[in-house]
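> sequence-free structure coming up:
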């Protein structure tokens, strides 16, 4: 997750503090009424249902049949077969579970880590805030992909190490964003009113501050999810992620390189899966940004 790519949606989300408390039901309704948001949700649901149910209806994705290798798409193999005669549709759907599952795990881990540390820094203040802020600054100064390559290079290729590599510094920007939102919330009218009414600090934080912080981070995470998917696919393409015979979209694309000129249909499964997932998440991210900042269009 790079700060540059997250800056615009995060900045838009950070302005939600001006509107006071977050109404989750209202945001959900606005998100569904948003044309792009509804399309994004439907695309993501299509992908999730396909990778959730599809593998249960198909055979073993690792079953080989060298007598039927590089078969063209047919009723028996809608996306053809690879160099080992494995069904590409089955491998695409199982690979989607792994690709999107790992991306979701990385996103969730960075979200929770950034949320907790950002809230601690913003609410505690003093030397705690200073120490954590310096940690955030150091991590934000490091190039994410280079650090990921260094971690995987040091620990060796594999999915566990890849998840660790993508998580190790991805949370820093979210933590900084959460801290800034907490500091900005101190001067919001609803927070000031609650403080003047004698509401305990922990209730103010839980009811007025945390929901807005979570919304801000959700906008940033949905925008960054596509980067996680692409980084995962790219590192697996280089052989640093999933190892054979594991089906994963980046790894599958790497395996098709040698036969691309004679069997170009092999890229359809993982390629379309990546495109649909990224398109759905980008549409959802843009819609969530609009919903989080309802005055955005009026200012433009």
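Structure's in. What do you need? All figures in this text were calculated on a predicted structure; none of them were measured in a lab. Numbers count the residues shown, from 1 in each chain.
> CA atoms for contacts and neighbours, from now on please.
Noted.
> so where do the helices sit in the chain?
Counting by DSSP state H, the chain has helices at residues 3-14, 24-33, 35-57, 88-124, 126-140, 144-155, 159-167, 171-185, 189-196, 201-204, 210-237, 249-255, 268-292, 296-299.
> Counting by contacts, list what the fifth one packs against.
What it means is helix 126-140. The criterion is 3 or more C-alpha pairs under 8 Å, 6 or more residues apart in numbering; DSSP states H and E, and the helices and strands that helix 126-140 contacts are helix 88-124, helix 171-185.
> Out of those, indicate the one that is most buried.
A comparison of the helices and strands packed on helix 126-140 by mean neighbour count, using mean count of other C-alpha atoms under 10 Å, puts helix 171-185 on top with a mean of 25.
> now what about that one, what contacts it?
Under the criterion C-alpha atoms under 8 Å, 6 or more residues apart in numbering, residues 1-3, 10, 14, 17, 109-111, 113-123, 133, 136-137, 139-140, 191, 209, 212-213, 216-217, 220 lie in contact with helix 171-185.
> Show me how far that helix is from its chain's centre.
Counting by C-alpha atoms, centre = their mean, to the nearest Å, helix 171-185 is centred 18 Å from the centre of its parent chain.
> Also stretch 287-300?
Centroid separation between stretch 287-300 and its chain, computed with C-alpha atoms, centre = their mean, is 21 Å.
> which outside residues touch it?
Against stretch 287-300 from outside (C-alpha under 8 Å, 6+ apart): 9, 12-13, 15-16, 27, 30-31, 34, 36-37, 215-216, 219.
> cool, and stretch 35-55?
Here stretch 35-55 makes contact (C-alpha under 8 Å, 6+ apart) with 31-32, 90, 93-94, 96-97, 273, 276-277, 279-288.
> mind listing what the most centrally placed residue in the chain touches?
A centroid search over the chain (C-alpha atoms, centre = their mean) returns residue 225, at 2.1 Å, as the residue closest to the centre. Contact analysis of residue 225 by C-alpha under 8 Å, 6+ apart lists 103, 104, 107, 281.
> next, the one to line up against it:
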């Protein structure tokens, strides 16, 4: 009897392990995507380094020691020093905080504004759809970086204003994505049935439409963080983003561009940090698209 009971327990355990669901299946598919896992690993490493930067940074990122200026990487300064004798390892670690902060917050702002505008335009249509769509078209008519530069020029150069500019220029991307999704959903039979029984528009949007827009938003948002980091670095490089002595990666590249031949490490480490972080988000975004897109799952 004990053996039979043990066998039953094993069978129940195996059946439990075989139970599948959308999120469980998505996680299994994600784990099989090696490039996506690699991207997530890179992102998590940079996030952890950014969080513990005050604990592991060997020097104050603002501390200047002119006698140590442009010192090559060594045992004292692992990443070398810049033209003011500041430790590049410490500045790179603190720079991860700034770049990730700008990337995440700007994307969250873009998603919030774009989702609201896209839902309103797609669900209610008519003149609201026309007005919001024309606003999107106007914003998309300008190259993103040029529009961001114009916004920062109006607001004034600063990291906060650069964040606002990046969020604004990316609103149409999420707005049009959500609008197209809402247009395909609002005429579904279950939406028509909900309206017929008197369900309010707010409840329909919150319970039946918004949840179905999350998948494309998650995928695009993941890719968008990498784009936002590049845009923040570009603004910083042009002197319109983070201001001294902030160790933002783009600003570090700008400050060191005249020393490329004399001290190449001053541009290598912030540059490779930008490249690896953006690559991580791109790999993760591509993996999420493969996992969460039903069309790709059927192929």
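Ah, there it is. A quick note: this is a predicted structure, and the numbers were derived from the prediction, not measured.
> Can you pull the TM-score for these?
The TM-score (TM-score structural alignment, normalised by the length of the second structure) is 0.84; 277 aligned residues with a C-alpha RMSD of 2.4 Å.
> From the contacts of residue 225 of the first structure, pick the one nearest residue 157 of the first structure.
Among the contacts of residue 225 of the first structure, residue 103 lies closest to residue 157 of the first structure (C-alpha to C-alpha), at 16.8 Å.
> didn't residue 13 of the first structure look like it was pressed against residue 213?
No. Counting by C-alpha atoms under 8 Å, residue 213 is not a contact partner of residue 13 of the first structure; they are 9.1 Å apart.
> Give me the buried entries from the contacts of stretch 287-300 of the first structure.
9, 12-13, 15-16, 30-31, 34, 36-37, 215-216, 219 (16 or more other C-alpha atoms under 10 Å).
> now those residues as JSON lines including distance to residue 166 of the first structure?
As requested, these are exported to JSON lines (distance: C-alpha to C-alpha, whole Å):
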{"residue": "9", "distance to residue 166 of the first structure": "21"}
{"residue": "12", "distance to residue 166 of the first structure": "25"}
{"residue": "13", "distance to residue 166 of the first structure": "24"}
{"residue": "15", "distance to residue 166 of the first structure": "28"}
{"residue": "16", "distance to residue 166 of the first structure": "28"}
{"residue": "30", "distance to residue 166 of the first structure": "32"}
{"residue": "31", "distance to residue 166 of the first structure": "29"}
{"residue": "34", "distance to residue 166 of the first structure": "31"}
{"residue": "36", "distance to residue 166 of the first structure": "28"}
{"residue": "37", "distance to residue 166 of the first structure": "27"}
{"residue": "215", "distance to residue 166 of the first structure": "22"}
{"residue": "216", "distance to residue 166 of the first structure": "21"}
{"residue": "219", "distance to residue 166 of the first structure": "19"}
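> Among those residues, which pair sits farthest apart?
Put simply, by C-alpha to C-alpha the two of those set farthest apart are 15 and 36, 20.9 Å from each other.
> which residues of the second structure does stretch 260-272 of the first structure align to?
Aligned using TM-score structural alignment, stretch 260-272 of the first structure spans residues 260-272 in the second structure.
> Return the distance of the matching stretch from the chain's centre.
How far stretch 260-272 of the second structure lies from its chain's middle: 25 Å, per C-alpha atoms, centre = their mean.
> Buried residues of it, list them for me.
263, 265, 266, 267, 269, 270, 271.
> Run a quick neighbour tally on the nearest residue to the first one once chain neighbours are set aside.
Nearest in space to residue 263 of the second structure, with sequence neighbours left out and distances taken as C-alpha to C-alpha, 6 or more residues apart in numbering, is residue 70 at 6.3 Å. Taking other C-alpha atoms under 10 Å as the criterion, the count of residues near residue 70 of the second structure is 23.
> pretty sure residue 70 of the second structure contacts residue 87?
No. With contact defined as C-alpha under 8 Å, residue 70 of the second structure does not count as touching residue 87 (9.6 Å).
> list residues touching both of the two?
80, 81.
> sorry, back to before: just checking, what residue in the first structure corresponds to the residue nearest to residue 263 of the second structure?
Residue 70 of the second structure maps onto residue 70 in the first structure, by TM-score structural alignment.
> contacting residues for its match?
Contacts of residue 70 of the first structure by C-alpha under 8 Å, 6+ apart are 80, 81, 82, 83, 84, 85, 263.
> Most neighbours among those residues, which one?
Neighbour max across the contacts of residue 70 of the first structure (other C-alpha under 10 Å) = residue 81, 28 neighbours.
> The second structure: which residue goes with that one?
Aligned against the second structure by TM-score structural alignment, residue 81 of the first structure finds its counterpart in residue 81.
> Now do the same contact list for its match.
Residues in contact with residue 81 of the second structure, defined by C-alpha under 8 Å, 6+ apart, are 68, 69, 70, 71, 72, 73, 87, 88, 266.
> can you rerun that using 6 Å?
69, 70, 71, 87, 88 (C-alpha atoms under 6 Å, 6 or more residues apart in numbering).
> repeat for residue 63 of the second structure
Residue 63 of the second structure is in contact with residue 86, counting by C-alpha under 6 Å, 6+ apart.
> Mind doing that once more with 8 Å?
Residue 63 of the second structure neighbours (C-alpha under 8 Å, 6+ apart): 85, 86, 87.
> gap between stretch 82-92 of the first structure and the chain center?
For stretch 82-92 of the first structure, the distance to the chain centre is 27 Å (C-alpha atoms, centre = their mean).
> And stretch 122-132 of the first structure, by the same measure?
For stretch 122-132 of the first structure, the distance to the chain centre is 28 Å (C-alpha atoms, centre = their mean).
> just stretch 129-142 of the second structure next, same as before
23 Å.
> With stretch 224-235 of the first structure instead?
Centre-to-centre, stretch 224-235 of the first structure and its host chain are 8 Å apart (C-alpha atoms, centre = their mean).
> how close does it sit to the second structure?
Average distance, stretch 224-235 of the first structure versus aligned residues of the second structure after superposition (mean C-alpha distance after the TM-score superposition for the first structure): 1.6 Å.
> which one of the contacts of residue 225 of the first structure is nearest residue 257 of the first structure?
The closest of the contacts of residue 225 of the first structure, once distances to residue 257 of the first structure are taken by C-alpha to C-alpha, is residue 103, at 23.8 Å.
> Next, the contact list for the closest one, please.
Residues in contact with residue 103 of the first structure (C-alpha under 8 Å, 6+ apart) are 225, 228, 229, 232.
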